[in-house]
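**Q** Provide a 3D model corresponding to the input given below.
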Amino acid sequence: MTYAFYFDSQFCTGCKACQIACKDKNNLPPGVLWRRVYEISGGGWERQGEAWTTDVFAYNLTLACNHCEHPVCAGVCPTQAYSKREDGLVLLDASKCLGCQ
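**A** Here you go, the predicted model:
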């Protein structure tokens, strides 16, 4: 069995509480984030005669470790801070991490 992190963007308000909780739980130094929340937005307004149409969109996206079957990050980490457990979880040893991610 392997684990996963389920994220439903319909309920995300972009508050970044998950990002802060991860940083706090793992006692990460300034500038190092293992979870990031991004706001994706775009589009615009267009006048068509007397009416305006829009294709404006905005949503939040949270990114973190995907616990890959073959984690490339573990192979390229200069300090070997990553390890993979038998149950599939990819772990990062903060005491070895330089924060170059």
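**Q** C-alpha from now on. contacts and neighbour counts both.
**A** Will do.
**Q** Now the top helix by length along the chain: buried residues?
**A** When the chain is parsed with DSSP state H, its longest helix is helix 17-25. Within helix 17-25, the residues that qualify as buried by neighbour count (16 or more other CA atoms under 10 Å) are 19, 20, 22, 23.
**Q** Please provide the structure for the following sequence as well, for comparison with the first:
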Amino acid sequence: MADKSLNKTELVAKIAASTGQSQATVDGVLGGFFDALAESVGNDVKVSIPGWLAVERTHRAARTGRNPQTGATIEIAAGYSVKVSAGSKLKAAAK
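**A** Below you'll find the model as predicted:
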């Protein structure tokens, strides 16, 4: 696993430097992207950027689990999760 990370502020600065846009503009666009992504996934719409990534909401069925401290059986309610799949270009960049 990589020991380096890039936070949002650093990502915005990097994109701004490579595109010549202001950091405020890039931050606004990135914020809009994540807002649209969250709204789409929340409305059960799959978001796909060919070659890069796909994000979709998945359903988890109700299931039985165990409390690790007591060993008691518990019922875990059905719910939703998010699945993020890397595209071919992103996978190639990771090699």
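**Q** State the TM-score obtained for the two superposed chains.
**A** Comparison of the two superposed chains (TM-score structural alignment, normalised by the length of structure 2) gives a TM-score of 0.31, and 52 aligned residues with a CA RMSD of 4.2 Å.
**Q** that older thread, what helices and strands are in contact with the helix or strand following the longest helix of structure 1?
**A** Counting by DSSP states H and E, the next helix or strand C-terminal to helix 17-25 of structure 1 is strand 36-42. Where contact means 3 or more CA pairs under 8 Å, 6 or more residues apart in numbering; DSSP states H and E, strand 36-42 of structure 1 is packed against strand 57-63.
**Q** Helix or strand next in line after the strand it packs on, which one?
**A** helix 72-76.
**Q** What is the end-to-end distance of stretch 75-91 of structure 1?
**A** 13 Å (CA to CA, to the nearest Å).
**Q** just stretch 37-49 of structure 2 next, same as before
**A** 11 Å.
**Q** Check stretch 25-41 of structure 1 too.
**A** 30 Å.
**Q** Over to stretch 37-52 of structure 1?
**A** 32 Å.
**Q** For burial, what's the neighbour tally of the closest residue to residue 63 of structure 2 other than its chain neighbours?
**A** Spatially, and ignoring its direct neighbours in sequence, residue 63 of structure 2 is nearest to residue 76 (5.3 Å; CA to CA, 6 or more residues apart in numbering). A count of nearby residues for residue 76 of structure 2, using other CA atoms under 10 Å, gives 13.
**Q** Can you tell me the SS state at residue 30 of structure 2?
**A** helix (DSSP: H, G, I helix; E, B strand; the rest coil).
**Q** Spatially nearest residue to it (excluding sequence neighbours)?
**A** If the residues on either side of it in the chain are set aside, residue 30 of structure 2 comes closest to residue 12, at 7.9 Å by CA to CA, 6+ apart.
**Q** Hmm, residue 18 and that neighbour touching each other?
**A** No - taking contacts as CA atoms under 8 Å, residue 12 of structure 2 lies outside contact range of residue 18: 10.0 Å.
**Q** quick one, which of these two is more surrounded?
**A** For the pair residue 12 of structure 2 and residue 18, the greater number of neighbours falls to residue 12 (21 against 8), based on other CA under 10 Å.
**Q** Many thanks, have a good one.
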